[in-house]
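Colleague: dropping the sequence and predicted coords here.
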Amino acid sequence: MSLQLRCLYTHRYSLALVVTTLLLAAASGVSDAAMNITAVLGHSVTFRCPSNHSKHVERLYIQRVTNDKEDMYINGFSNGREIPGKGYQSRTKVNTMDYSMEMRNISVGDEGSYICVFVFVDKAYKPEISEIFLKVTAEYSVPTITPDCSEHRRGVSGTGMSCHLSCSAVGGYPQSTVRWAGLNPSLTNIFYNWSLAHNDSKTWTINQTIMYNCDQPTNVSCAVGGTVSHTITICQTESFPLRVIAAIAFVVVFVLLLIFVVVMKCYFRRPQTSGTQEHTN
């Protein structure tokens, strides 16, 4: 490896140590409140480091803050030259004019706290540190709602319906819960509740099954995160129950059969008048 490349790598990987030193030396320059920004999974987001533009900036360092590890250098610039950190060369781009950084192809792992460290040309000014918190979101798929209803007796009041309703959605972040619309909470019991975070994407699959008792048509929908399922109708009472139709059909067939038997009996019992008259003549 050439001397020039060695110097370049040494400069890049020593930035974390430089910034750590700056943090210790400039604790009084830390801003009080963190700036919150939100990014959509797979999209891009821009970190805008707040600064007093009346001061000429010599260097800007943007770092990822972690609790159990040393802060990770992401990107920055020195004397107008961009210096991307290891692993972020293709994902980040610093704007030296407005002190911002674009991060592309956002993943759930990018969520967390970041700091911007400004070092000014005029050393009379202490380095300034501001904090930015990145929140990552991902929309869940449109929930799938599946009913499974059966009839049951409800004491002397008659019959009703008992329905198992399942609602599931995938691909969302952060973890969410199922919310039901159109149901009476006093008639609802949670039968099954299940959530899973996928190893690679860290997105969630949410599934819930409830049992609901009703005796009249009810419109139901479910929501997970910000997405809502289509509306279905459960506990619909048939306008003319199948049992009644079957009973009527049986009666009609029986009556027709009875009429047929009576007619046939009458036909065969009818006197043979034409044969008697021929014999007399």
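Modeller: Happy to help now that I have it.
Colleague: C-alpha only now, for contacts and for neighbours.
Modeller: Noted.
Colleague: by contact count, what packs against the helix or strand encompassing residue 37?
Modeller: Following DSSP states H and E, one finds residue 37 within strand 35-40. Contacts defined by 3 or more Cα pairs under 8 Å, 6 or more residues apart in numbering; DSSP states H and E place strand 35-40 against strand 45-48, strand 128-137.
Colleague: then this one, side by side with the first:
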Amino acid sequence: MKGFIFQRGFLSAFVVVFHLVLPLLASSENTNINRTRGAAALWLCHHNLSEPFQPAESRIYWQGQGDSNIVVHVYNKGQEEFQTQSETFRNRTKIFPDQLPLGNLSLVIEPVKLGDDRTSSEVVFMSSRTEKVCQWTLYVAAPFQVPKIEIDPTKMTATCSTQGGYPKPEITWKSRDTSQASERTLEPHEVQTSVTLEEDGTYNISSRVNFTESVKSVSCHVYNPTSNQTVSATRDTTDPPPPVSSHTEAIVVAVVAIVIAAIIVSLAVWTYVCCRRRNENGSNTPHWRMASRGLLFYLLCAPVMAQKPVSATVGGSVLIPCSLNLSVHPTRLRFYWQEDDSEKVLFFWDKNGTEGPRAEQYRNRCRAFNTEFSSGNVSIRLDNVNMEDDQKTIWVSAALLDKNNRPVKDFRKECKSTLQVVAPYQGPVLTINKATNTVTCTAHGGYPEPQVSWTGLNKSSAAPLNLQEAQTSSEQNPRDKTYTVTSTVSVKDLKSVTCKVRNPRSNESIEETTKIGVEQLGLSSGAVAGIVIAVVVLIAVGAVAAFHKKHPEVFGQRNNQVCCCQYKVAQQEERNDEEADAAERIELEEQG
């Protein structure tokens, strides 16, 4: 419903803005406009007319520059012509005919598509003379998903993957060494990146780097040059958690959906059976129907009822809903949104169809949907949410006027809402201290102050343990008001620990797990190999000693056999010596 209200009110809201703003603008050339796929692109164009506008004698073309044959929109002799419009822009363009006499030649393209990227256009105004004004180039972006980093400890590689974005991004890798306090940006020759163009025009990115044993963590940064946005991820190289496949995620979602459906059906059946029994006992009122409708209403409307407080993310937009019990023409309605504890006005609507003054901090940030006023919908949308908006309570006051502009019905401080601003945390990053047998968890960039919890696995048990003796501290950045949280816990006698950082306002959690092995606790691979060999030797010696103790006769018989053999060998050697001496004497006697 929110998206429906916004689409219907978007174009109408700009009409009011043009009355106030466009006369102050001068036509500009070669204007670059950056927009996100699916959004609306407003091409602002104001032309100073040298003579009164004559619709029947005027032709206006919004078209491609130079040799381009693109026709975005056509206004010819008092009416719009769509048959000459390029196919790609059909049903996506809108001008403001009632504003043309004022020189407002602005155009809206909605929704923006990836195919519109780098479209260069201009306005050709033809009356008594031909003029080209308001050249512009549209650049389109699609946001990339938050990247995922996979670690291969065998090959010692880190792979960063993301998708769904446009245009081609710039990939930057950074690594943090155990002996360095700051990060090092990897050189281009150290990075291997592959880019795949998908069928929908977006890009799939896979980037890989190698790391050494001294690298503690790596981070991947994906920068979109059109939207000027960067998404990033950081991963500790010592403990890569196994990624969850999309197939597994689909199974989990399906199971949850089946369980929810089963609960709803069970409640409906139970209500039907109970209430029907009541009818059979003498009640004439069809309670089961009322109960079923009430149950259905509750199931469908329960998420909508909890509208206050209103949660908003930093940098995003939030709809502040309000529907008054009235049906009136907009020319008989006057209302304004205001802060509860001050006189600062967010939005003011006068009966004559104009927007009134508002506080400077809300200028160009609030929009209403005047096509919905007749049904009592006076909701507003607040853009570019920032930390200063946090915990502000706002309300709307409205008046229904008669023909003499006298109020016949007043609404005072309706739809009171409190804004609760959140910012997602990044990280966490786990750092192992070998000297103190501790692990430190760090997360940053979030708001409000988070809740940090630790769990661990004991070496002798598979059951997770809640670690309560962590030392946690938070520091708030005075510039952007976000928090950096640091928490340290002892890992003695543990084989792994998990740090969980929870945003109490958005109820979103991020976590990281690391294993506590012998290498993490300060032993090198050579030392580990030596210990293993020594243990094997000791086990072998112990086994031989135990066998000797249990079967001494075996070793005794073998020793006797050895001694006997040695004695026989000695006797044979002695006989050989005697025979050699006798042969030598005989030879000497023969010679004499």
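Modeller: Sure thing, it's come through. Note that the structure is predicted; figures quoted are calculated from it, not measured.
Colleague: circling back to that earlier point, what's the strand holding residue 37 of the first structure aligned against in the second structure?
Modeller: Under TM-score structural alignment, strand 35-40 of the first structure corresponds to residues 308-313 of the second structure.
Colleague: okay, angle between the longest strand along the first structure and strand 128-137 too, please.
Modeller: The longest strand of the first structure (DSSP state E) is strand 159-172. Interaxial angle, strand 159-172 of the first structure versus strand 128-137 (axes from the mean of the first three to the mean of the last three Cα atoms, to 10 degrees): 140 degrees.
Colleague: can you list contacts of the strand holding residue 37 of the first structure?
Modeller: The contact list for strand 35-40 of the first structure, computed with Cα atoms under 8 Å, 6 or more residues apart in numbering, reads 45, 47, 106, 131, 132, 133, 134, 135, 136, 137, 138.
Colleague: how about 7 Å then?
Modeller: For strand 35-40 of the first structure, contacts defined as Cα atoms under 7 Å, 6 or more residues apart in numbering pick out 45, 131, 132, 133, 134, 135, 136, 137, 138.
Colleague: again with stretch 43-58 of the first structure
Modeller: The contact list for stretch 43-58 of the first structure, computed with Cα under 7 Å, 6+ apart, reads 39, 78-79, 99-106, 116, 118-121.
Colleague: show me where the second structure has helices.
Modeller: For the second structure, applying DSSP state H gives helices covering 2-21, 246-280, 287-305, 525-550, 552-591.
Colleague: please enumerate the strands of the stretch 101-250 of the second structure.
Modeller: 107-109, 119-126, 130-141, 148-152, 157-165, 170-177, 184-185, 191-197, 203-210, 215-224, 229-236 (DSSP state E, counting those that start in this stretch).
Colleague: also the stretch 1-150 of the first structure?
Modeller: In the stretch 1-150 of the first structure, the strands defined using DSSP E, counting those that start in this stretch lie at 35-40, 45-48, 57-65, 72-78, 81-82, 92-95, 100-103, 112-120, 128-137, 144-153.
Colleague: determine which of the ones you listed approaches residue 227 of the first structure most closely.
Modeller: Minimum separation from residue 227 of the first structure across those (Cα to Cα) falls at strand 144-153, 10.6 Å.
Colleague: can you report how many residues neighbour residue 564 of the second structure?
Modeller: Neighbour count for residue 564 of the second structure, taken as other Cα atoms under 10 Å: 10.
Colleague: which residue in the first structure lines up with it?
Modeller: Checking TM-score structural alignment: residue 564 of the second structure goes with nothing.
Colleague: quick check: the gap between residue 564 of the second structure and residue 571 of the second structure.
Modeller: 11 Å (Cα to Cα, to the nearest Å).
Colleague: check residue 548 of the second structure too.
Modeller: Taken as Cα to Cα, the span from residue 548 of the second structure to residue 571 of the second structure is 31 Å.
Colleague: neighbour count for those two, which is higher?
Modeller: residue 548 (14 against 10).
Colleague: once you drop chain neighbours, what's closest to that one?
Modeller: residue 555 (6.9 Å; Cα to Cα, 6 or more residues apart in numbering).
Colleague: that older thread, residue 280 of the second structure: which of the strands of the stretch 101-250 of the second structure is closest?
Modeller: Here strand 157-165 is closest among the strands of the stretch 101-250 of the second structure (Cα to Cα), at 58.7 Å.
Colleague: most neighbours among the contacts of stretch 43-58 of the first structure, please name it.
Modeller: Neighbour max across the contacts of stretch 43-58 of the first structure (other Cα under 10 Å) = residue 118, 28 neighbours.
Colleague: touching, that one and residue 131? I think so.
Modeller: No - using Cα atoms under 7 Å, residue 118 of the first structure is not in contact with residue 131, being 11.8 Å away.
Colleague: map residue 340 of the second structure onto the first structure.
Modeller: Counting by TM-score structural alignment, the partner of residue 340 of the second structure is residue 65.
Colleague: mind listing what its match touches?
Modeller: The contact partners of residue 65 of the first structure, taken as Cα under 7 Å, 6+ apart, are 71, 72, 113, 114.
Colleague: try it again at 6 Å.
Modeller: 71, 113, 114 (Cα atoms under 6 Å, 6 or more residues apart in numbering).
Colleague: gap between the closest residue to residue 497 of the second structure other than its chain neighbours and residue 513 of the second structure?
Modeller: Spatial nearest neighbour of residue 497 of the second structure, excluding adjacent residues (Cα to Cα, 6+ apart): residue 456 at 4.2 Å. Distance, residue 456 of the second structure to residue 513 of the second structure, by Cα to Cα: 9 Å.
Colleague: buried ones in stretch 72-88 of the first structure?
Modeller: Going by neighbour count (16 or more other Cα atoms under 10 Å), the buried part of stretch 72-88 of the first structure is 72, 73, 74, 75, 76, 77, 82, 83, 84, 85.
Colleague: circling back: list the ones among the contacts of residue 65 of the first structure that the second structure also has?
Modeller: Retained in the second structure (both residues aligned by TM-score structural alignment, their matches' Cα atoms under 6 Å) from the contacts of residue 65 of the first structure: 113, 114.
Colleague: just the contacts of residue 65 of the first structure now: which is nearest residue 195 of the first structure?
Modeller: residue 113 (26.2 Å).
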